[in-house]
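1. Next input, structure requested:
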Amino acid sequence: MSHAAAPVRSRRPAGLITAVLAITGTLVALQQTLVVPLLPEVPKLLHTTETNGSWLVTATLLTSAVATPIVSRCADMFGKRKMMLISLATMIVGSLIGALGHQLWQVILGRSLQGFAAALVPVGISIMRDELPREKVGGAVALMSATLGIGAAIGLPLSGYIYAHFDWHALFWVSLVAAIVMFLAIVLVVPESAVRTHGRFDVVGALLLSSALICFLLAVSKGGDWGWGSRTTLGLFVAAVVIAAAWVPWELRTVGPMVDLRTAARPPILLTNIASVFVGLSMFVNLVSTTQLLQMPKITGYGHGLSVLDAGLCVLPAGLMMVVLSPVTATITKRWGGKYSLLLGGLVLGLSYVLRVYLTGSVFQIALGAAITSAGTAIAYAAMPSIIMANAPISETAAANGFNALLRAVGTSTSSAMVAAILSTVAINVGGIDLPRLEAFHYIYWVAAAAGLVAALVAFFIPSSRREDDPQETHSGRDVVVHGHVRDGSGRPARNAVVTLLTDSGEKVDWSRAEADGSYSLVLPGPGVYQRITNADGYHPRAELVSIDAAGEYAVELGTRFRLEGTVRLDGHPVDGALVTITTPLGEVEETGHTQADGSFSLRLDVTGRHVVSVIDPATSASSARHVVVLGAVDPLTVDLVRRPSDPAPTVDA
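-> Model prediction:
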């Protein structure tokens, strides 16, 4: 068996890599607020309606949601640096189209292409795990996570200033120049990761997921314009559910799924993803409601009448708060673990909004409330990637973080729709114009507070992990990627087998779930002797010491399948042709068979756990049933059939 040489990790300065990736993440967040100051003027500038003009935001939202899981999955398969460059190149093209465009469809197309940059954050976090020294990963991930809030906070005053002093096309020219600079910086500074996962790209899964996301997010973002009860909105929601119902079983059966749902169903990842929806909802309220509250005219009795630029400057400290807190949040995560960091972040988010209900009397109070909310966001956002990376296979960290980012986007989209619905419903008429009442902002803050507290509650139930505070616990600086196939004694693939690798002292290194064809991939911190534990439902597990000296193919052979064997008797004599059935406690049939002339039977067990074994003799109607708990090898059963006088005698067709 030949193996390639182990890749040696780049020695580029960790601080420089972190800075480039973090600035790139900030550039991503800037795209979300790039055209916000432009929206009120779009109907006049592009000769269209206000509803059509809102597509400048909706188009970016949709492409971001679609691109994030696809680009993240491709990053794991084809190279993280390569996919970052492709995403930035797409953003460059989009910015150029927007800068040169003079018609609505051209600007919408440009904004759509800009949305592909959304995947840069989860992919960048994955690169940090692969390329930075262990002690630097926590702080770098916290900073990268904070860029989402930093960019959003900087984006409003920056775009407001540019639009106030230059032609609106300057917004796209600035985005174009920034994207080109970061493209060159990544080429020069960020190395390509050697960590890859094998397999083929799941085209069907990508199409199904993208279709479901487009239907759902389109209904959420445009439901207010079309009417929440309209046939279009309801039809899109129904289509999203139907497509998702087709996507889930496809992902469970296919080789190399777009999203590994079995891994996503692991309690730490599942609960973190659920919490991320509520964190995203709560966080986004801070962005969309704070500036609106500051811009409300004074005639409302509570507004402060600030301009877009001044309102953006007031929320700038909230964004800078996330920068300041990034090393603090990394320390919190390292000391207490990602679970408790996420719990703390959710609590701060929830309580900050309760406080904000009462902090609306002055500009300072509103800015202070926004800063406290940003502190909770910083803590929560830094915790989630740490939990994900600690519990997902190392070769799938980009895809796992991408799916988590996608769910946060679902939360932010829902938040935007909720805020718009409440502000338009709880309104007063001032000078012939409908404006939100102060109570509308109070209701929004109560909803955001509930979302933050729900996130904290969900985080409380996340199982603690030894690696949760340090996703690089065994990193030594020279990653070795190994792969292979798990097969049984007859050479058949052991589907959904789990291969776990530990050091010879028992520290967990990585794990992988085998695909339908038995293939798996693992990432090691370097050559050496490791414990390899392989387990699959229906097979005897296998544990062994293996010496791995280089990247390459390492096959695993499991033992024999579990079988349930025994003998069926009636009145002390063996029964020939009795029907033996194994079912689950819920009644699902697992295996059936008939006894031999000597009364023996042997049936395959696909899963361990509790089973019901029933036997019936068609010739006499004698029967028997019992519960059997299978956790390993089972001693042969002896089943004695029982005659029941009340049973009708069997009939035989002539």
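2. only C-alpha atoms for contact and neighbour calcs from this point on.
-> Noted.
3. ranges for the helices of the stretch 201-350 of the chain?
-> 203-226, 231-253, 261-264, 267-295, 308-336, 338-356 (DSSP state H, counting those that start in this stretch).
4. So residue 149 belongs to a helix, correct?
-> Yes - going by DSSP: H, G, I helix; E, B strand; the rest coil, the assignment for residue 149 places it inside a helix.
5. That one touches residue 29, doesn't it?
-> Yes - in this structure residue 149 lies within contact range of residue 29 using C-alpha atoms under 8 Å: 7.3 Å.
6. So which bits of stretch 110-126 are buried?
-> Residues 110-126 are the ones in stretch 110-126 that count as buried (16 or more other C-alpha atoms under 10 Å).
7. how about this one, so we can line them up?
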Amino acid sequence: MTGQAVDVHRPSTPLATRSPTTVVAVLASGGLAASLMQTIVIPLVPEFPRLLRASPVDTSWVITATLLAAAVITPVSGRLGDLYGKRRMLVVSLVTLAAGSVISALAESVWPMVAGRVLQGCAMGVVPLGISIMRDQLPPSRVGAAMGLMSATLGVGGAIGLPLSAVVAQHTHWHVLFWGSAVLGLVCATLVRTLIPESPRAPRARFDLLGAVWLSVGLTALLLATIKGGGWGWTGVPTLALFGTAAVLLPLWARYQLRTTDPLVDLRVSARRPVLLTNLSGVLIGFAMYASSLLFPQLLQAPVETGQGLGLSMVGAGLAVAPLGVVMMLLSPFSARISDRFGARTTLLVGVAVIAVGNGMAVVLTSAVWQVVVASAIIGGGIGIAFSAMPALIMGSVPLGETASANGVNTLMRSIGTSTASAVLATVLANTATATGPSRFGFHVCFIAAAGAALLGLAVAAFIPKGTA
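-> Model prediction:
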């Protein structure tokens, strides 16, 4: 399934009969709905043991299950979209989100809730599918900004989801969150089905079911060990067994992909220098991005009396970090202009550098709420710029029939980065905590680690060939 690289700005089909603005609005709404699922339950996490009548260990799966499902589904749904229709898979993903939301809304115990959250996580394939549809359907002048906006929904949904869900959970029954997400999923699915034309499909090929199952098992082992290793113990038997399983399965899967006729992921294409380096930088960007999502809310909500935090409520903390998402969205058109003038490689370099600066500033700018707002807004700006560049770099280097699956792999790389950040930073905070909670020193170490990851991502991105995309 190899082929020649294509110009990311050249439409492969006649323009959609709907206006470009309609196409962008509908697809971005779907991306926003999917990304909201990542943070919609965070205000409820401390209450879940009581609400679901289960232990904190069991209720932690409400978060873990969504992260695992999202990571595993993105390359699979992308490949299915390339083969059987991107719009079709987009509708399936949004309907799955709605179904998971209904199950969660009806749940009164932990394991039905986990099942619903798995289905909600499966909707994360919406973003790479939407980016690929934009590439197919929009005129050249609109592609860059549209892809940037769609990619930014990954961060925007997370940023606005925290205060939104906090307000809803505080003033209504917690099940309302899930009924609302079910309605949102169905509305977005209907809009996609009605207003978005189908994209052309890849040449006829079989879906690599064995490769999909194989990859899913390997990724689950890797990510589960990474996410749960801190609680289980990094040298504990479950953690080591899962890491060992991943270390065996994933290289064997790669060997199988290179030998099969119709691979799930064409590793020869993925090994092309622009694609490989963009994906590697995506892991590091995901690490640096997640640091702000994890650290700022804790810092803002920690009691002032402890000398560590700023004493805000969950709603107040969510509003304080909301500018991160707003800035991401506002900078999408700006990042597209950088790419048009200087190339997507330069845009990625600028974005990652801004992320590094923002995390570096957070080391010293965390003693007042306004300082956190400034630091988070800078980080959000960097994320928005970087996220808009990665799809352009990927689609400028892969065959037309693999754009959705290639973007799915890139989203997976970012998920690996965020999962790693979750484990590493939580371990740092736990090991540096005082009797009253996380320490200032621990926060500083975490922000330095995030800045270091961004700088390493900058170094990797610098080796992307000039003139790419």
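8. Can you find the partner of residue 75 of the first structure in the second structure?
-> In the second structure, the residue paired with residue 75 of the first structure according to TM-score structural alignment is residue 81.
9. Identify the residue nearest residue 150 of the second structure in space, chain neighbours excluded?
-> Leaving aside its sequence neighbours, residue 150 of the second structure sits nearest to residue 28 (C-alpha to C-alpha, 6 or more residues apart in numbering; 5.2 Å).
10. Please, which helix or strand holds that neighbour?
-> helix 20-36 (DSSP states H and E).
11. how about residue 104 of the second structure, what's its partner in the first structure?
-> Taking TM-score structural alignment for the superposition, residue 104 of the second structure sits opposite residue 98 in the first structure.
12. Look up how far residue 446 of the first structure lies from that match.
-> Separation of residue 98 of the first structure from residue 446 of the first structure (C-alpha to C-alpha, to the nearest Å) stands at 38 Å.
13. Look at the two and report which has more neighbours.
-> For residue 98 of the first structure and residue 446, the more surrounded residue by other C-alpha atoms under 10 Å is residue 98, and the numbers stand at 30 against 20.
14. Buried residues of the host helix or strand of the more buried one, list them for me.
-> In this assignment (DSSP H and E), residue 98 of the first structure forms part of helix 80-100. Within helix 80-100 of the first structure, the residues that count as buried by 16+ other C-alpha under 10 Å are 80-99.
15. returning to that earlier point: do you know which of the helices of the stretch 201-350 of the first structure lies nearest residue 603 of the first structure?
-> Between residue 603 of the first structure and the helices of the stretch 201-350 of the first structure, the tightest spacing by C-alpha to C-alpha is seen for helix 231-253, at 24.2 Å.
16. quick one: contacts for residue 387 of the first structure?
-> Residues in contact with residue 387 of the first structure (C-alpha atoms under 8 Å, 6 or more residues apart in numbering) are 268, 269, 272, 338, 339, 468, 469.
17. So it belongs to a helix, correct?
-> Yes - assessed with three-state DSSP, residue 387 of the first structure lies in a helix.
18. how far away is the residue of the second structure most remote from its centre from residue 430 of the second structure?
-> Using C-alpha atoms, centre = their mean, the residue of the second structure lying farthest from its centre is residue 305. It sits 34.8 Å away. With distances defined as C-alpha to C-alpha, the gap from residue 305 of the second structure to residue 430 of the second structure amounts to 19 Å.
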